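Q: Whatever this is, show me its structure:
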Amino acid sequence: MTSHDKNLSPTLSPAAELAANVAVPFNQAHAMPKSVYTSPEFLALEQERIFGRDWVCAGRAESIPEPGDYVTIELAGEPIIVLRDRDGTVRAMSNVCRHRMSTLLEGRGHVRAIVCPYHAWTYNLDGSLRGAPGMTLNEGFCKSDVKLPQVRCEVWQGWVMVSLDPDAPSPEVQLAEVAGLIAPLDMSAYRQTFGQTFRWNTNWKVLAENFMESYHLPVCHAGTIGGASKLEEMVCPEGSEAFNYHFILKDDSVPLALAHPSNTQLVGDQRRTTWLLAIYPSLLITLTPGYFWYLSLTPTEDPGQVDVMFGGGMSPEWLADPAAEAHLAKVRALLDDVNIEDKGCTEKVYRGLQSGMASPGSLSHLERPNFEFAQYLARRVAG
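A: Predicted coordinates for the structure are as follows:
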């Protein structure tokens, strides 16, 4: 047993263990305690105090371009519809019928109206009740009194952000520093061209941390992107209370990761810098001058599973290139292979967390973002 292990009493709650874990300088830091990943008690705190209060991403606004286009998510146990209404506004609302409380829509798609699959109560795209069959003899029923509860929803830099907390600071305010960092790239102008959802057998924080550090790239991604990133050139600056980040200077092995020749705004290293942005709690964005890809994570009721929204697209200059489709196909194939590698690595980590002999080790200087993420989690679960 290490001295670090002895300092964490088995009688401490997972939240107390995490608080002790981050109460040291970064150069003495260890990985988070196992209980933070495996404990149902800690997951319940996360659902209440993190996913029930912070802004969570429901994808890109351009992925629901037309009135009636929608996507569904679950946030801290609340089923939610995110859609574009008749006026072109992106809004969020409860995905539960106001009659007998069936969920309404599933997955993503397009509707002219929201129809309950149980009794066909029908809602307009703003959530107001349009029709309720068989209710004419109920004298106490008034259709105009019924509306799906609305949920806070804002579009920030092209991302659809949703929060259950009516008092959460706007993303425009909370993430102003992020917007300033990547201002030369104008993230709002990029366009998503592909996306999917999947579930992996690991804890959501294992996958989030995997994104936050590039220390694993040469080994976990030896078959794909590992050779294109130079760890010695990687910079991991201090983040903020709302996000962390690091950046990598890329070579020309993936042309789409570089600025398009027609782009005259980016200069010097800006033309080959890849930004890795971890926006708390769970929006993870890789942004290059040519393309982007992202993961938006939500925990399930099982600490050992995570639901993942995955997508990507290109910058305006590359989208206008005659060879854009061919370039994107290559990058999409590459990212599919990268996902396979990440799935294998992160699921192995979660299996390892079940071991009685496992204990958190010291962090590398390349894992500063992970330590800052642990500090964020400790602040949130402490209330």
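Q: Could you use CA atoms for every contact and neighbour count after this?
A: OK.
Q: Would you agree Leu148 is in contact with Ser128?
A: Yes - with contact defined as CA atoms under 8 Å, Leu148 reaches Ser128; the gap is 6.4 Å.
Q: Common neighbours of these two, please.
A: Both Leu148 and Ser128 lack any common contact, where contact means CA atoms under 8 Å, 6 or more residues apart in numbering.
Q: In contact with Met314, which residues are there?
A: Met314 makes contact with 190-193, 290-292, 328, according to CA under 8 Å, 6+ apart.
Q: Check the gap between it and Thr193 for me.
A: 7 Å (CA to CA, to the nearest Å).
Q: what's the distance between the closest residue to Leu75 other than its chain neighbours and Pro33?
A: Spatial nearest neighbour of Leu75, chain neighbours left out: Phe51 (6.2 Å); criterion: CA to CA, 6 or more residues apart in numbering. Going from Phe51 to Pro33 by CA to CA gives 21 Å.
Q: Please identify which of these two sits among more neighbours.
A: Shown here are Phe51 and Pro33; by other CA atoms under 10 Å, Phe51 has more neighbours (24 against 21).
Q: now the helices: where do they sit in the stretch 151-300 of the chain?
A: Under the criterion DSSP state H, counting those that start in this stretch, helices of the stretch 151-300 of the chain are mapped to 171-174, 176-181, 204-212, 217-220.
Q: The first one packs against which elements?
A: Helices and strands in packing contact with helix 171-174 are listed as strand 150-156; criterion 3 or more CA pairs under 8 Å, 6 or more residues apart in numbering; DSSP states H and E.
Q: mind redoing it with 10 Å?
A: Applying 3 or more CA pairs under 10 Å, 6 or more residues apart in numbering; DSSP states H and E, one finds that helix 171-174 makes contact with strand 150-156, helix 176-181.
Q: Same check on the second one?
A: Contact partners of helix 176-181 among helices and strands, from 3+ CA pairs under 10 Å, 6+ apart: helix 171-174, strand 243-249, strand 273-279.
Q: Another sequence for comparison is provided below:
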Amino acid sequence: MNRSFVVVVKSLLKQTSFSNTQKSFIRKLTTVNSNKELFRPLPPYLYNDPTVHQLERENIFGKNWIYAGRLDRLKKLGDYLSITIAGYPIFIYRSPLTNELIAFHNVCSHRAGPIVPINLNHYGTALYGNQSLLKCHYHAWLYDSRDGSLKATPNFNHKFQPEEKKCLSLRKINFEIFAEQFIFVNLSDTKEKPSINTLLHDLLNDMAHFTHNEHHHYETQYYLLNCNWKTFVENYQEGYHVHAVHPGLDHEIKAKEYVVTNKNNIYSIHYVPSKLHHRDRNPAASVPVA
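A: Here you go, the predicted model:
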């Protein structure tokens, strides 16, 4: 099992009080081998129990850095990136007033209407667009793009006091740019957490042969996966399935030499040599397949 996920699970257990009906699975999780690593599969209900999903939503997706999108798609004033992360709608916006990026929860303080559109066709995936004002699409409440403060409430029969208006500001979100292009967000207060650039410092060296600023977004492909998110993560912890699931890829690579290296309990690197000998001369051709 991925050491990174083991650490996350153990951290989750430390932070959470479970009911008596849930304690049996804790005993299963604490079964370890000689290296003090979990070695048996997780119990099935960790993949389909709504209570567990809510705990993961709050303690994993709600408290860690999550990749949101690319900086090169937010070049113009008013450009936005709208995305829903574990049920939390958020957006990143290039302010027309400052030309700086700022991030908020995509929820109006009045009746929770969206400030920028949400991708309803592919829920949970990023939607890019342009919008000149931060104005709610429901009742047209207007917010300042510099700090999210409330500016106007059309046809609303109440004059807000300064303290009231302050409480009605959009909720800001912490974000950072990694490797000059990749936008990560953190839905929690990150004052006591390391930055994404600190956490992924070693990854910069692993990615040194890539010139990020010379690469640009080409297209987006959507896949609706009928599985729990952990199943998808576990799938990317081995290349054992390639011969059965990806015969085309298996024809091009030396699947028996597929190696997954987990770094610092944070990220994974996949390496596999190519069967196409002319490509083997280029080291970059044999680096990530996933």
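Q: Filter the contacts of Met314 of structure 1 down to just the buried residues.
A: Neighbour-count burial (16 or more other CA atoms under 10 Å) applied to those gives 190-192, 290-292, 328.
Q: Quick check: of those, which lies closest to Arg60 of structure 1?
A: Of all the buried ones among the contacts of Met314 of structure 1, Arg60 of structure 1 sits closest to Gln192, with 6.9 Å by CA to CA.
Q: so how far is Asn95 of structure 1 from the closest one?
A: Applying CA to CA, the value for Gln192 of structure 1 to Asn95 of structure 1 is 25 Å.
Q: before we move on, back to that, could the helices and strands packed on helix 171-174 of structure 1 go into JSON lines alongside distance to Gln270 of structure 1 and mean neighbour count?
A: Shown next, in JSON lines, are these (distance: least, CA to CA, whole Å; neighbours: other CA atoms under 10 Å):
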{"stretch": "strand 150-156", "distance to Gln270 of structure 1": "23", "mean neighbour count": "19"}
{"stretch": "helix 176-181", "distance to Gln270 of structure 1": "11", "mean neighbour count": "14"}
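Q: Using CSV, lay out the ones you listed together with distance to His99 of structure 1.
A: Formatted as CSV, these follow (distance: least, CA to CA, whole Å):
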stretch, distance to His99 of structure 1
strand 150-156, 16
helix 176-181, 41
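Q: To Asp167 of structure 1, which of the ones you listed lies closest?
A: Across those, Asp167 of structure 1 has its closest neighbour in strand 150-156 (9.6 Å, CA to CA).
Q: mean distance, that closest one to its aligned residues in structure 2?
A: Comparison of strand 150-156 of structure 1 with structure 2 after fitting gives an average deviation of 0.6 Å (mean CA distance after the TM-score superposition for structure 1).
Q: Contacts only, for Pro166 of structure 1.
A: Residues near Pro166 of structure 1 by CA atoms under 10 Å, 6 or more residues apart in numbering: 53, 151-152.
Q: which of these lies closest to Glu139 of structure 1?
A: The closest of the contacts of Pro166 of structure 1 to Glu139 of structure 1 turns out to be Val151 (CA to CA; 30.0 Å).
Q: counterpart of the closest one in structure 2?
A: When structure 2 is aligned by TM-score structural alignment, Val151 of structure 1 is paired with Ile173.
Q: Relative to His105 of structure 2, how far out is its match?
A: Using CA to CA, Ile173 of structure 2 is found at 7 Å from His105 of structure 2.
Q: re earlier: pretty sure the match of Val151 of structure 1 contacts Leu101?
A: No - Ile173 of structure 2 is beyond contact range of Leu101, at 11.2 Å (criterion: CA atoms under 10 Å).
Q: Residues that sit against both of the two, list them.
A: In contact with both Ile173 of structure 2 and Leu101: Ile92, using CA under 10 Å, 6+ apart.
Q: quick one on the thing from earlier: could you dump the contacts of Met314 of structure 1 into JSON lines with distance to Thr224 of structure 1 added?
A: Listed next are these as JSON lines, based on distance: CA to CA, whole Å:
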{"residue": "Tyr190", "distance to Thr224 of structure 1": "24"}
{"residue": "Arg191", "distance to Thr224 of structure 1": "24"}
{"residue": "Gln192", "distance to Thr224 of structure 1": "22"}
{"residue": "Thr193", "distance to Thr224 of structure 1": "21"}
{"residue": "Gly290", "distance to Thr224 of structure 1": "18"}
{"residue": "Tyr291", "distance to Thr224 of structure 1": "17"}
{"residue": "Phe292", "distance to Thr224 of structure 1": "17"}
{"residue": "Leu328", "distance to Thr224 of structure 1": "16"}
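Q: Tell me which of the residues you listed fall in strands.
A: Of the positions in the contacts of Met314 of structure 1, 191-193, 291-292 sit in strands, assigned by DSSP state E.
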